[in-house]
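Trainee: Show me how the following folds:
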Amino acid sequence: VRGIAERQLAEVDRIVRDCFEARDDIQPVTRGELQALMRDGLVTLIDVRPPDEFALGHVPGAVNVPLGEVKAWSQGADPGREIVAYCRGPWCVMSFEAVAALRSLGHSVRRLEDGMPEWKAAGLPVEMAA
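Mentor: Sure thing, here's the model as predicted:
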């Protein structure tokens, strides 16, 4: 039984790795890099989680753009300004989908390598909706 479980776990690990790595052909942004970019005013940070999650806590300076609204939001975005998207973490597909949608519209966009749970766990500042 253990051997079967180990083979299955290895197969699942390979599938997950292949799925996520294939989606991310540009190096993601680290937390430290994002902090520097935000401090220097060089990026627009979007949180693509639903509004209720955003209200419970988000990276300071982030704009809430739920995944379903990304394309509409992008029409007013500065095409010369880099965008960084984040969501629930490295295994959440929302930031990958937002990056793909924005790139297809010609925007320069990357994703945060992790998400809000990791941001909070690192003890970094969190802003709450008013």
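Trainee: make it CA atoms for all contacts and neighbour counts henceforth
Mentor: Fine.
Trainee: Please name the residues that touch residue 117.
Mentor: If you count contacts by C-alpha atoms under 8 Å, 6 or more residues apart in numbering, residue 117 has them with 88, 89.
Trainee: Could you check how far it is from residue 123?
Mentor: When distances are taken as C-alpha to C-alpha, to the nearest Å, residue 117 and residue 123 turn out to be 10 Å apart.
Trainee: What's the end-to-end length of stretch 93-112?
Mentor: Using C-alpha to C-alpha, the end-to-end distance of stretch 93-112 comes to 12 Å.
Trainee: er, stretch 63-81 I mean
Mentor: By C-alpha to C-alpha, the extent of stretch 63-81 from end to end equals 14 Å.
Trainee: Please apply the same query to stretch 112-123.
Mentor: Between the opening and closing residues of stretch 112-123 there is a gap of 16 Å (C-alpha to C-alpha).
Trainee: The residue nearest to residue 29 when sequence neighbours are not counted: how many residues sit nearby?
Mentor: Distances taken as C-alpha to C-alpha, 6 or more residues apart in numbering place residue 112 nearest to residue 29, at 4.7 Å, with adjacent residues excluded. Other residues within reach of residue 112, judged by other C-alpha atoms under 10 Å, total 24.
Trainee: this one next, for a side-by-side:
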Amino acid sequence: MVLDIIQYKNSLYDELAHFSKGLASNKRLEILDLLLQASKSVDSISRDTGNSVANTSRHLQVLKESHLVASSRNGNQIIYSLASDNVVSLVRTLMKVGERESSEMKYIQKEADNDQYVKTISLEKVRQEIDNIFLLDVRPKDEYIANHILGAINIPLNELIDNINIIPKNKKIIVYCRGRLCANSNFAVKKLNQYGLNAYSLNSSVHDWQEIAHNSDS
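Mentor: A predicted model of the protein is given here:
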């Protein structure tokens, strides 16, 4: 009986370890963050991560074997997404724990904000000023279409300078991307302020916004 209990316990922990293998890579964590924004093809993930298609495919296979992502076919393309709402919660929780508990992550983030052209703003402050701001989403169009903050205008980061003339000069500009792990909002804010605009980096994600809105309404 004791042996059966030990075998049972070990078998379950083995499976849990296999499940967690998908998290044991910075590139796989980045892929999970991307899929938190929207479902994507291998080519899209490869482009967004700067990784080769071959390496991206290998990472996706590990994630699939770990039951963290699922795939479906859309014509000739294989589309990947997070496997379930539980995985969505897991990824978000992992990011929150890292940001709150890792002093090294806090230091890296503080250094990223330490630039004369980078101004930051909190979620709570933005919600208070929502009627008097220009809310700018600098993620790729597919992520904006999948989910965005109500009222936000989408100008992907790689199109920002070409479209700078449509950004109002008489409003406070609030820029957001995928959250604190994404440097794009700070980069966009720096560029906008160098052009003489009044831009602030939100450094929070759509999910952060929706979570605080839900908690405020409860």
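Trainee: thought the residue nearest to residue 29 of structure 1 was touching residue 26?
Mentor: No - Residue 112 of structure 1 sits out of contact with residue 26 when judged by C-alpha atoms under 8 Å, with a separation of 11.2 Å.
Trainee: picking up where we left off before, map the residue nearest to residue 29 of structure 1 across to structure 2 for me.
Mentor: By TM-score structural alignment, residue 112 of structure 1 lines up with residue 202 in structure 2.
Trainee: Tell me where structure 1 has strands.
Mentor: When secondary structure is read from DSSP state E, structure 1 shows strands at 43-47, 63-64, 82-86, 109-111.
Trainee: Show residues contacting the second one.
Mentor: Going back to what we said before, that points to strand 63-64 of structure 1. Where contact means C-alpha under 8 Å, 6+ apart, the residues beyond strand 63-64 of structure 1 that reach it are 44, 45, 46, 47, 48, 49, 50, 51, 54.
Trainee: separation between residue 163 of structure 2 and residue 156 of structure 2?
Mentor: Residue 163 of structure 2 sits 10 Å away from residue 156 of structure 2, going by C-alpha to C-alpha.
Trainee: between the two, who's got more neighbours?
Mentor: Neighbours per residue (other C-alpha under 10 Å) separate residue 163 of structure 2 from residue 156, with residue 156 holding more: 20 against 11.
Trainee: which residue lines up with the more buried one in structure 1?
Mentor: Residue pairing (TM-score structural alignment): residue 156 of structure 2 is matched to residue 66 of structure 1.
Trainee: what sits against the nearest residue to that match once chain neighbours are set aside?
Mentor: Excluding the flanking residues, the one nearest residue 66 of structure 1 by C-alpha to C-alpha, 6+ apart is residue 48, at 4.3 Å. Taking C-alpha under 8 Å, 6+ apart as the criterion, residue 48 of structure 1 is in contact with 64, 65, 66, 67, 70, 85, 86, 87, 94, 95, 98.
Trainee: Now distance to residue 4 of structure 1 too, for those, in TSV please.
Mentor: Conversion of the contacts of residue 48 of structure 1 to TSV gives the following (distance: C-alpha to C-alpha, whole Å):
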residue	distance to residue 4 of structure 1
64	44
65	43
66	40
67	38
70	42
85	38
86	36
87	34
94	32
95	33
98	37
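Trainee: nearest to residue 78 of structure 1, of the residues you listed?
Mentor: Nearest to residue 78 of structure 1 among the contacts of residue 48 of structure 1 is residue 70, at 13.6 Å by C-alpha to C-alpha.
Trainee: dump the residue contacts of the nearest residue to that closest one once chain neighbours are set aside.
Mentor: Closest residue in space to residue 70 of structure 1, ignoring its immediate chain neighbours: residue 98 at 6.5 Å, by C-alpha to C-alpha, 6+ apart. Remark: with contacts taken as C-alpha under 8 Å, 6+ apart, residue 98 of structure 1 is in contact with 48, 67, 70, 85.
Trainee: Looking at structure 2, name the residue matched to the last one.
Mentor: What that stands for is residue 85 of structure 1. In structure 2, the residue matched to residue 85 of structure 1 (TM-score structural alignment) is residue 175.
Trainee: Mind naming the longest helix for structure 1?
Mentor: helix 2-23 (DSSP state H).
Trainee: Which secondary structure elements does it sit against?
Mentor: With contacts defined as 3 or more C-alpha pairs under 8 Å, 6 or more residues apart in numbering; DSSP states H and E, helix 2-23 of structure 1 has no packing partner among the helices and strands.
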